[in-house]
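Novice: sequence? don't have it. structure:
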């Protein structure tokens, strides 16, 4: 056969047997007629037909249209700033980062675009996105599929099982920790772990996943490559007191919702508070610190209160197009929905029990403006994208600032149909720890707000805070005013020797009330927590930084690496405006790098007698007549004294002692003059006494006044020395 020609049997299997049956022949003809013929290919039967009829062959079918290319999303300026901040921190070796962004700032957009900005490390190129709600998982998967059309995106949730090999996997945290599902995800192949609504990240399920990927403890990634962790949330704090610092080391970017409103990225918000005559004093507290739901419902879900809620909405928001209502529980949803309908309004509801299809249909209808009121309980506090919401009705009290911010945030997205969002907050006036919109802006919880926007509330809160500060200053001045009996006197603590100063652990007690660890105050506002190996953590006032306190980790270099300093470059592990929070963050880090028995303040060894080595070290700087003996101090106290010596108390004491000696000389001169003037002293005000002194004593009086002022000044100066 000529190599330029081919028969049907050469490109269709068993073609000769097909021709024995008419329908096979018909099928073959159909396939031949509608299959494009490759360039250069010639069929013998077709060539014969051409020669016989000299007619042109049908032209091949046109090529398929090119795939639709999605227009590239242009990031907002702050979104690009956020991504750059994360990448910069990752480049310096940090592993566990947090991003704080207001609701509506586009958190999903940011972490979706972050994926491509984080480079692969060797063969580690995959990404895992974790979320705790179905809506968040589906939303993230949609964004990733649209953004990365050339990447495989899997979902691990419920009956959807991911392969473990996809470029991007979006997982429900409840599903991924179920059974053996986590085992198919090889940590060595992942470059990035993203956590949506990261204020949940210290819950057991998340910690289990982080441990699998080597991100739970600092020691896990000191000798092994692990993926980067980035957590994103509008509320990077937890009401239950569990510290996010256990798994997030740095918050690298923050964008407050007030800034977002001012810059036009979020809708403005108008607030109104309504007094609700509900007694919450007997409502129980749940494990998370908020009100117990069943107990709260009994107080809130009454006909009188529900009637008040509807009346408040009628008075303030009946002209709003899309109102989202937050209720206490299912029963409250049912009763309040009925109350709205009784007044002639089309109110619908969504709960956790609403079937998925019905739930989706109702949300779509509400999003399209088909009915004005949607009630829920616990469904729309996170990850809900309904930008047309122009009224949020808070019919449930809460003690949680996070929950309040999340609920308000549902109405802050921009939409062409609204000018702002009106938040109506039903609050109780009784002191029960309720967090309401006034407290959110620093106002008194009993201060009722009438149609004020966020900026006005913030300004009013700032004015109230300044007023409180002024009142506090006045009270402080009154309290510290000198008594009539001893005008101008100052109380201060004298240390007879440096050893008394070193042994004084009074200030440690306060810091140890904030921590289970044995923090030692070494003066000048500095705290030290040290281990038996010589490594230590220092907390001190921050210099040239917005944060007020900073915690740094210092570790001893191996003997071969030592230069001038026995320690490596300090690593900043936490900073912040709250000393308590920085201590907690440092405690979390210490638990990962130090052995518990060497840092905990309640260990039995601390109560045993000091070792001979400790006593010998302390006695080096003590005079012969004041040497310590075995049994004089405990191991714990001796360790604290050594820490103070090593971290500069001795030097500061010597400076204080020099000032004290100068002060003593001043006092001695003043005493001498006092004795010379004793004969002229009278009972009465000091000014009156000096007026009656003969003129010949005037030079002495001037010297007396000068020395008295100098003495007081020196006393004050000494008082300021730690």
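Specialist: That came through, no problem. Just so it is clear, the model here is predicted, and its values are computed rather than measured.
Novice: contacts, neighbours, all on C-alpha from now
Specialist: Noted.
Novice: wait, what's in contact with residue 644?
Specialist: Residues in contact with residue 644 (CA atoms under 8 Å, 6 or more residues apart in numbering) are 502, 520, 521, 522, 650.
Novice: the third one should be in a strand, yeah?
Specialist: By that I understand residue 521. Yes - according to DSSP: H, G, I helix; E, B strand; the rest coil, residue 521 belongs to a strand.
Novice: that one against residue 510, yeah?
Specialist: No - using CA atoms under 8 Å, residue 521 is not in contact with residue 510, being 9.8 Å away.
Novice: ok, and here's another one to check against it:
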């Protein structure tokens, strides 16, 4: 039997309270990395103990196998349990035994036709929709199929209590967002991501990993097999072991590579849409995002992949495509009850950005919630700061989003560094400015030499 954490016990109690109040179709929200499968196993165990049938639906094979193991560990009566991928169950729907309770994992997918075919077959069954992110990228929200929502503990509260690891968040704009185009699903097309993401990203990913997370086990999320292979090659060229994985990787090879990663024989996993929902990778200490998205679900799955807690751990999130500008930080406050409401007769509601209002100090590069700016001054260095809806970022700077104290003193006591603090590399015209800029951002001497050559400050043959 599995021992529930306090917040999981509270979730189970809230579910039963909602059911006893007459609700039959309930959304259960809880952040990524918080053990939703354990909660489902506990509920399935209690249900089958009363001789009632349970159905569990998921859309990923890897998650299904893990869920079966969890259900068995919890002592669920598997003779009364149907567990399967939605793709399989929807084809066999006419032969499936009628369940008393249906459990749907990653339920933000549940409006899809494959799920609806199953749910429509069993209209009198109780349904629990489990998801970390009830909000969908499509036009319709989950209020179309649910009559209650239970909101779990916030990411910030779970972090404060030690159930999630604290993190530092860095970002660089290696992307031209004007080139991004949406598909019919509401997320970006692969072709537009390919065009929008700068070719510089491959070098930036490696150099910034070395500077910020050197030696940490890391997972890179990218958008295409080609980009994943280029990123893996870039790591391997500097003797950092990296492997590319995607949907075409054979299962046995994938399992072997993941085991090598867990055993720390491989340092970096570069993947395309594999390690998002549910797959267990407990030793990830760093996440690198090289894929822009309009999906809050994907963003949280990406960014929180490294938040499994460990004594003394502080995770590193490196965002090369400015996803934080769309979604705020992973632990930003979110109103999930409002997020699931379909408005304007099914038309997509406008995104509300006020909750994620973040601004940046031009002097010390602190990025802070606008609400923390008092009297027009930066809360870190005390210099004037403008509260603005959008943060202006330079092309090649990698900035710490939530902790800038370590650079303040250095900036305030160096006149040249103050002069270059709010500039981009293309605004630098002297060797002293390049050297100050490199010192400010902890770039190596080779960066100064390369930039000086490009600007004609050093002769080409020197």
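Specialist: Now that the structure is in, tell me what you want to look at. Small disclaimer: the values here were computed from a predicted structure and weren't measured.
Novice: can you pull the TM-score for these?
Specialist: The TM-score (TM-score structural alignment, normalised by the length of the second structure) is 0.71; 355 aligned residues with a CA RMSD of 2.9 Å.
Novice: coming back round to it: pick out the most distant pair among the contacts of residue 644 of the first structure.
Specialist: Using CA to CA, the pair of the contacts of residue 644 of the first structure lying farthest apart is 520 and 650, separated by 14.7 Å.
Novice: who's more crowded, the two?
Specialist: Each of residue 520 of the first structure and residue 650 has its neighbours counted (other CA atoms under 10 Å); residue 520 has more, 23 against 18.
Novice: three-state assignment of residue 28 of the second structure?
Specialist: Residue 28 of the second structure - assigned by three-state DSSP - is strand.
Novice: revised request: answer the last question for residue 325 of the first structure.
Specialist: Taken by three-state DSSP, the conformation at residue 325 of the first structure corresponds to strand.
Novice: isn't it right up against residue 375?
Specialist: Yes - contact criterion CA under 8 Å: residue 325 of the first structure and residue 375 qualify, at 4.5 Å.
Novice: end to end on stretch 49-63 of the second structure, go ahead and measure it.
Specialist: One end of stretch 49-63 of the second structure sits 24 Å from the other (CA to CA, to the nearest Å).
Novice: now it: buried residues?
Specialist: 52, 53, 54, 55, 56, 57, 58, 59, 60, 62, 63 (16 or more other CA atoms under 10 Å).
Novice: grab the most central residue of the first structure for me.
Specialist: For the first structure, the residue nearest the mean C-alpha position is residue 236 (2.4 Å; CA atoms, centre = their mean).
Novice: nearest spatial neighbour of that one, skipping sequence neighbours?
Specialist: In space, and not counting its chain neighbours, residue 236 of the first structure is closest to residue 199: 5.2 Å by CA to CA, 6 or more residues apart in numbering.
Novice: which SS state does the one you found fall under?
Specialist: Recorded secondary structure, residue 199 of the first structure: helix (three-state DSSP).
Novice: what's the neighbour count on the aligned partner of it in the second structure?
Specialist: Counting by TM-score structural alignment, residue 199 of the first structure lines up with residue 108 in the second structure. Neighbourhood size, residue 108 of the second structure [other CA under 10 Å]: 22.
Novice: likewise residue 144 of the first structure?
Specialist: Residue 144 of the first structure has 24 nearby residues by other CA under 10 Å.
Novice: before we move on, what about residue 292 of the first structure?
Specialist: When neighbours are defined as other CA under 10 Å, residue 292 of the first structure has 16 of them.
Novice: tell me the gap between the longest helix along the first structure and the middle of its chain.
Specialist: The helix that spans the most residues within the first structure, counting by DSSP state H, is helix 649-677. Computed by CA atoms, centre = their mean, to the nearest Å, the separation of helix 649-677 of the first structure from the middle of its chain amounts to 50 Å.
Novice: same check on stretch 97-108 of the second structure?
Specialist: For stretch 97-108 of the second structure, the distance to the chain centre is 25 Å (CA atoms, centre = their mean).
Novice: rewinding a little: any idea how far the match of residue 199 of the first structure is from residue 137 of the second structure?
Specialist: From residue 108 of the second structure to residue 137 of the second structure the distance is 9 Å (CA to CA).
Novice: count the residues that sit near whichever residue in the first structure pairs up with residue 121 of the second structure.
Specialist: In the first structure, the residue equivalent to residue 121 of the second structure is residue 212, according to TM-score structural alignment. For residue 212 of the first structure, the neighbour count with other CA under 10 Å is 15.
Novice: now do residue 391 of the first structure
Specialist: When counting by other CA under 10 Å, one arrives at 32 neighbours for residue 391 of the first structure.
Novice: counterpart of it in the second structure?
Specialist: So residue 391 of the first structure corresponds to residue 286, using TM-score structural alignment.
Novice: please name the nearest non-neighbouring residue to residue 24 of the second structure.
Specialist: Nearest non-adjacent residue to residue 24 of the second structure (CA to CA, 6+ apart): residue 126, at 4.9 Å.
Novice: please apply the same query to residue 332 of the first structure.
Specialist: Using CA to CA, 6+ apart, the closest residue to residue 332 of the first structure is residue 301 (5.4 Å).
Novice: translate residue 528 of the first structure into the numbering of the second structure.
Specialist: Residue 528 of the first structure maps onto nothing in the second structure, by TM-score structural alignment.
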